Structure formats: structure tokens, C-alpha cells
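1. generate a structure from the sequence data that follows.
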Amino acid sequence: MKHYPTNLTDSQWMLLSGILNDNRKRKHSLRDIFNAIFYLIKTGCQWRMIPGCFPNWELVYYYFTRWKNNGVIEQVHELLRDKNTQESREI
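-> The predicted structure follows:
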């Protein structure tokens, strides 16, 4: 996987993986799917133009839609925002 500035750090991923509670074996990791979503949101690219190093756009779109509808995306946003706020206070 190519590294992009939008990729989750290890500490961010540890935080998110706790709320997903998913241990299924998969062809693509959920971390890779989140990284693709964050890339898309930050760059504003079209779904079909997500770089090939990420899972295919249909899979990323499926998870984004599913997580958006069941509140996971909002929960992820809040967790990462709170983590960043806490880290900036510690500096």
C-alpha cells in the first residue's frame, strides 16, 4: 500500500478498530478501506478515480454508505477529532 498523508496512523487505527469489533478475514483490511475514504474526502476525487493501490471503488463506496447509514462515520469523526484535540492540549 502506498503511503498518503491522509492514511491513518497506528494510534488512530487502534482507536477505530476498537469500535468496529470485526475480526472477519477479508481480502482488503478495513484500515485500507478507511484510508481510501479519507483520501477521497481530502482530495475530492471521484469515486471511480480512487488510486489503484486502494481497494476497488465499489467496495469502498459500499462500506462508506453502510457506515454512513449506521452512524459509524460520525462516530469515527468524533473519535479522531477528540483524539487530535487531546494531543494538541498535551503539546
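2. when you work out contacts or count neighbours from here on, use the C-alpha atoms and nothing else.
-> OK.
3. measure the residue nearest to the spatial centre of the chain to Phe54 for me?
-> Closest residue to the average C-alpha location of the chain: Phe34 at 2.0 Å, with Cα atoms, centre = their mean. The gap separating Phe34 from Phe54 is 10 Å, by Cα to Cα, to the nearest Å.
4. with Leu15 instead?
-> Where Phe54 is concerned, Leu15 sits at a distance of 21 Å (Cα to Cα).
5. looking at those two, which one has more neighbours?
-> Phe54 (19 against 15; other Cα atoms under 10 Å).
6. for the more buried one, what are its contacts?
-> 1, 32-33, 35-36 (Cα atoms under 8 Å, 6 or more residues apart in numbering).
7. list the contacts of stretch 69-77.
-> Contacts for stretch 69-77 (Cα under 8 Å, 6+ apart): 16, 64, 67-68.
8. so where do the helices sit in this protein?
-> With DSSP state H as the criterion, the chain has helices at 10-20, 30-43, 57-69, 72-90.
9. how about this one, so we can line them up?
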Amino acid sequence: MEPYLRNSGLGRPPLHHKRELLHAIFYQLRAGGAMALLPHDLPLWRTVYKQFEAWREDGTWDRLLAGLRRQVRQLTREPEPTAGAIDSQSIRIGSQRGAATATRPVSK
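-> Down below sits the predicted model:
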């Protein structure tokens, strides 16, 4: 995950390693509840949340998940999907009351 979470190299050195921030984010995700209830051995919740928001805004999470998905897929198949599937049961038509009356006026 390191290539996706690199520092820009500008400014002062960060107070917390990216790994610590990831551990805190994953802990909160797993445990649930308020971010302010993070254990004291993790970075401050404000720091963790600020970094989470920054990664969300700049697309880091999307790039990270896409890269990890490619790596996992490469173990057994092509890195990118080549086809998709649509579930025909998702769209119900026919004798359903909502589908039949929504397009035709009701006769009395």
C-alpha cells in the first residue's frame, strides 16, 4: 500500500506514520462507533479523521482499492475485468400491479 500513500516530500516531516493512521482508520471501521472513541495508543481522532477526509477528497482510497483489486485478480486471471453480468431478476415486469397500472389508465 506504500506506493498509494507516499508523502509529497514538501513541508515538515509528519508526526504520525501512514501505517499508524491506517491502523486507526481500520480499527474504527472494524469497531464502529464514534471516531472520538479511538484508543489512546492510536493517533488523536482529529488527526485520523482529517487524514481520512484528505485521502477521500484526493482520490487516494479509490486508487488504493483499484490497485489492490488488480493485484488480487492477477493471482488467478486478467487484472482488468473483460465482461459484466446483469441479473435479470432485478427488474420485474409483467403481472406486477405497479408495472401494469403505471403505464395504462385504470378503466372503470
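10. for Ala36 of the second structure, which non-adjacent residue is closest in space?
-> Trp45 (5.4 Å; Cα to Cα, 6 or more residues apart in numbering).
11. return the residue of the first structure aligned against that neighbour.
-> In the first structure, Trp45 of the second structure lines up with Trp57, judged by TM-score structural alignment.
12. so what's its match up against?
-> So Trp57 of the first structure contacts 47-50 (Cα under 8 Å, 6+ apart).
13. export the residues you listed to TSV and append columns for distance to Val76 of the first structure.
-> Below are the contacts of Trp57 of the first structure laid out as TSV (distance: Cα to Cα, whole Å):
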residue	distance to Val76 of the first structure
Trp47	20
Arg48	24
Met49	24
Ile50	21
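14. include distance to Ser11 of the first structure and neighbour count when you put those residues into TSV, please.
-> Shown next, in TSV, are the contacts of Trp57 of the first structure (distance: Cα to Cα, whole Å; neighbours: other Cα atoms under 10 Å):
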residue	distance to Ser11 of the first structure	neighbour count
Trp47	27	16
Arg48	29	11
Met49	28	11
Ile50	24	19
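15. quick one: which of these is nearest to Ser88 of the first structure?
-> Ser88 of the first structure lies nearest to Ile50 out of the contacts of Trp57 of the first structure, by Cα to Cα, at 30.8 Å.
16. correct me if wrong: that closest one contacts Phe38.
-> No: the criterion here is Cα atoms under 8 Å, and Ile50 of the first structure misses it with Phe38 at 10.7 Å.
17. tell me the contacts of Gly52 of the first structure?
-> Contacts of Gly52 of the first structure (Cα under 8 Å, 6+ apart): none.
18. meant to ask about Ile33 of the first structure
-> Ile33 of the first structure touches 54-55, 60, 63, counting by Cα under 8 Å, 6+ apart.
19. thanks a lot, catch you later.
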